[in-house]
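Trainee: Test case, fold it:
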Amino acid sequence: MNTLRVLEGRERYELIHLIAEGGMGTVFKARKIGVAGFEKVVAIKMMRNKFSDSEAYVRNFISEAKLVANLIHENIVQIYHLDRFNDVYYFVIEYVDGVSLYEFIDFHAKLKKRTPLDLAIFIAARVARGLAYAHSRRGPDGKPLGIVHCDVCPHNILINTEGVPKITDFGIARITSKSAAERHVSGKLAFMAPEQARLEEVDFRADLYALGIVLFYMVSGKMARDVTLPPNEQLALARENRIDWTLLPEELPEEVADMLRRMLATDPGERYSDTALLARDLEYFIYKDGYGPTIVTLADYMRRLMPGRFGIEPAGPETIGDSDRTVVITPQ
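Mentor: Now for the predicted structure:
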């Protein structure tokens, strides 16, 4: 039985099944077991063993946990605990029972449909509120931390069964005070702001740009740039801010098109001066005539749209790697 050291009394974690697996880390659905039959479903993000000797990767992994630990907002996935076993770090995070925004958009594409405009704006507004919270955080000295997510994209936006959008994976988030020597191109090229692609200093407005590409994707069902090109050509498009505006639906309201043009401006100075202002404009569009979409509206829509996918749990513990048993993380 595989074990990891847990420092929280007699608690233990049972890894139920693999959620996602990337090049440098894995995420598992897990069950936290406490005293007197206490249980809580969580997720565990774990470093791959082969990166445990990489000082830079370990530093980034720990930085993500520390950075997000104090970001407590309904639209941000919460981190609960950081620990390590045999020099392999892992952290325990909020488990989001639902789908990623990428799955949500892709499901529409397979049905040859587009995301309903009011729901697309609602999702973008909720993400903007989460980002506004992160962007506005201050340190113990009262000075702004200058947090920038740097990887806002549909894969990093989750929607739970209650219809609440949540931002996740602050793995490459940065503080804007980083020196030029510490900057490197990281993130999804398809959603990257021009200044980020050019290795220039970035601030919260890079996240506004990325959210603009996400909103473009939702309302059009198409990517704003050609994602079939080789990475170097996609990087060039990002640096030049090439946007195919002809892909937007002709019936798209001008107010929404105006917001997109502002979010996707080449010059960061022409974008929104505050993330909360963007959230307000998005919310005004969907609520200005009275009642608009809520998390209940979104949850009900997803259940109707994806009855065979939404809210269905695996029948039991799934195989993790080459193992045919549930892995348990226990104190030693």
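Trainee: going forward, measure contacts and count neighbours with C-alpha atoms only.
Mentor: Will do.
Trainee: Checking residue 209 next. Helix, strand or coil?
Mentor: Look at residue 209: counting by DSSP: H, G, I helix; E, B strand; the rest coil, its state is helix.
Trainee: Next, the structure of the following sequence, for comparison with the previous one:
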Amino acid sequence: MSRPPASLGPTARLVFESGGYRYSVLRHLVTHPHYNTLLLASRQHADGGPVKLVELKPVVLDEGREGLERVLEEVRLARFLRHPNIATVYGYAVQNELPHIVMEHLRGCYLLTVMDAAVAVGRRLSPAFAAYVAAEVADALDYAHRSEGDDRKPLHIVHRAVGPMRIRLGRNGRVQLTNFGAAYSELLGRIRSPDGLLRGDPAYIAPEILLGFLRPKPGQRDLLTPRNLTGRADIFSLGLVLLEMLVASYPLDPPDSLWRDVKRRFPGEVRSEVPTFIKLETLADRVLHFGPDEVQRVAEEVPPPLRQIVSKALRPNPDERYPSADKLRDELRAWLRGLPQPYGAKDAEEELAELLKEASDLDKLAVHAGVERGVLPVPPDVDTEEFH
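Mentor: Purely as a prediction, here's the structure:
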């Protein structure tokens, strides 16, 4: 988990040069204990030229050289992820010995912002909007899952952290999957995850990752990274996100009476990379018991074709899910095309703009500044017309 540099306050202006570029930090974009800290900055070549808005992700290094190697690994992996639905990583910059991952900034907001805005104004995202967003993310995942290294061998990338704060929605209807920092891959020279560290986001974790710990297979070196881990784990995570958009609530957080805590499944030395809002063992129990019956109950009001798609994406057994993310994408897009009025990027752009305007007019999201800042409304300290 990254933290902002101590010298940067909410309204501070840091200017520094690194790698031939001049960076001017405008403000915090995200500051929340559950998510990576993100800074909004401008970037310009030291010799002049166009100014570009970018996001900086400060990365607090572990002791020794391993921390810097992990930063370099994330940048190296990004070389193989050039896709319009995946946020581009430009490299890294160093300020006062603290490295920052430098990423593309898509004007818009994170999916979590949109979901919170919808709840605040008492409305739901349309099923078509949810299906469109999920289809675009599935397209990005399919590309990542099929990516190859320089030697033309599959990298077997698994994002492991697909969730509403890793999905960014552009004001032009574009959808991007961001932050492959917790990704599993077979990149040559990849650093093995520390023992006992649960990578990714536990709130959207696939059950096979937990089962890899509970029932490890022979020869499994990392109990929290099963040997048979595939992109189907990301399909499960995206299925949870899709279901959350459709029902306007977190699917694994039903009335307490429907769940029973069990004895601890994880020893004390197992820790999550991302803080959890409920105990890790309770969350794991809910994931492992979230089967077809629970999906059908939660998705009772979802249009039947979408309910079937979600149910298949959320099968506990990965062999029963979609075999690849493109199959999920294709079914979602087929449903969108079959609507009385086919739904696409322009429709998503209009629905997003309408929702954010309604939430901004009602001024109901003051609390949201603690997660993503500057969406409602755009802060007066940023002249967005200056950048491109």
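Trainee: for the stretch 51-200 of the first structure, what spans make up the strands?
Mentor: Secondary structure of the stretch 51-200 of the first structure (DSSP state E, counting those that start in this stretch): strands at 79-85, 88-94, 98-100, 147-148, 157-160, 165-167, 174-175.
Trainee: could you dump those to TSV with mean neighbour count?
Mentor: Listed next are those as TSV, based on neighbours: other C-alpha atoms under 10 Å:
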stretch	mean neighbour count
strand 79-85	17
strand 88-94	21
strand 98-100	21
strand 147-148	23
strand 157-160	23
strand 165-167	26
strand 174-175	20
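Trainee: Give me the spatial nearest neighbour of the alignment partner in the second structure of residue 139 of the first structure, chain neighbours excluded.
Mentor: Taking TM-score structural alignment, the alignment pairs residue 139 of the first structure with residue 149 from the second structure. Nearest non-adjacent residue to residue 149 of the second structure, counting by C-alpha to C-alpha, 6 or more residues apart in numbering: residue 155, 6.0 Å away.
Trainee: if I pick that neighbour, what's in contact with it?
Mentor: 145-149, 185-187 (C-alpha atoms under 8 Å, 6 or more residues apart in numbering).
Trainee: Can I get those in CSV including distance to residue 304 of the second structure?
Mentor: Formatted as CSV, the contacts of residue 155 of the second structure follow (distance: C-alpha to C-alpha, whole Å):
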residue, distance to residue 304 of the second structure
145, 28
146, 30
147, 33
148, 37
149, 40
185, 35
186, 38
187, 40
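Trainee: Highest neighbour count among the residues you listed?
Mentor: Tallying neighbours with other C-alpha atoms under 10 Å puts residue 145 at the head of the contacts of residue 155 of the second structure, with 23 neighbours.
Trainee: now the residue most central in space within the first structure: how far from residue 150 of the first structure?
Mentor: With distances taken as C-alpha atoms, centre = their mean, residue 156 lies nearest the centre of the first structure, 2.4 Å away. To residue 150 of the first structure, residue 156 of the first structure is 11 Å away according to C-alpha to C-alpha, to the nearest Å.
Trainee: Kindly report the same for residue 12 of the first structure.
Mentor: Distance from residue 12 of the first structure to residue 150 of the first structure, by C-alpha to C-alpha: 33 Å.
Trainee: contacting residues around the equivalent of residue 218 of the first structure over in the second structure?
Mentor: In the second structure, the residue paired with residue 218 of the first structure according to TM-score structural alignment is residue 245. The contact partners of residue 245 of the second structure, taken as C-alpha under 8 Å, 6+ apart, are 115, 124-125, 127, 130.
Trainee: tell me the secondary structure for residue 245 of the second structure?
Mentor: helix.
Trainee: quick one: the equivalent of residue 110 of the first structure over in the second structure and residue 362 of the second structure, what's the gap?
Mentor: Under the alignment (TM-score structural alignment), residue 110 of the first structure maps onto residue 120 of the second structure. Computed as C-alpha to C-alpha, the residue 120 of the second structure to residue 362 of the second structure distance reads 9 Å.
Trainee: quick one: which of the two has more around it?
Mentor: For residue 120 of the second structure versus residue 362, the count of surrounding residues by other C-alpha under 10 Å is larger for residue 120: 16 against 11.
Trainee: I figured that one was touching residue 359, is that so?
Mentor: Yes - using C-alpha atoms under 8 Å, residue 120 of the second structure is in contact with residue 359, at 7.0 Å.
Trainee: Who are the contact partners of residue 166 of the second structure?
Mentor: 110-111, 177-179.
Trainee: what does it align to in the first structure?
Mentor: Residue pairing (TM-score structural alignment): residue 166 of the second structure is matched to residue 156 of the first structure.
Trainee: Could you report the distance from its match to residue 32 of the first structure?
Mentor: 24 Å.
Trainee: likewise residue 92 of the first structure?
Mentor: Using C-alpha to C-alpha, residue 92 of the first structure is found at 10 Å from residue 32 of the first structure.
Trainee: Show the contacting residues for residue 347 of the second structure.
Mentor: Neighbours of residue 347 of the second structure in contact, by C-alpha under 8 Å, 6+ apart: residue 173.
Trainee: In the first structure, what residue corresponds to it?
Mentor: Looks like residue 347 of the second structure aligns to residue 297 there (TM-score structural alignment).
Trainee: Where does that match sit: helix, strand or coil?
Mentor: helix.
Trainee: Name the nearest residue to the equivalent of residue 31 of the second structure over in the first structure, ignoring sequence neighbours.
Mentor: Taking TM-score structural alignment, residue 31 of the second structure has residue 21 as its aligned residue in the first structure. In this structure, residue 21 of the first structure finds its nearest non-sequential neighbour in residue 27, 6.4 Å apart by C-alpha to C-alpha, 6+ apart.
Trainee: Identify the residues contacting stretch 196-206 of the first structure?
Mentor: Contacts for stretch 196-206 of the first structure (C-alpha under 8 Å, 6+ apart): 135, 146-150, 176, 180, 183-185, 189, 192-193, 195, 235, 238-239, 268, 271-273, 275.
Trainee: ok, the aligned residue in the second structure for residue 204 of the first structure - how many residues close by?
Mentor: Counting by TM-score structural alignment, residue 204 of the first structure corresponds to residue 231 in the second structure. Neighbours of residue 231 of the second structure under the rule other C-alpha under 10 Å: 24.
Trainee: again, but for the one 4 residues further on
Mentor: The tally of other residues near residue 235 of the second structure (other C-alpha under 10 Å) stands at 31.
Trainee: can I assume it is in contact with residue 313?
Mentor: Yes - assessed by C-alpha under 8 Å, residue 235 of the second structure is found in contact with residue 313 at 5.9 Å.
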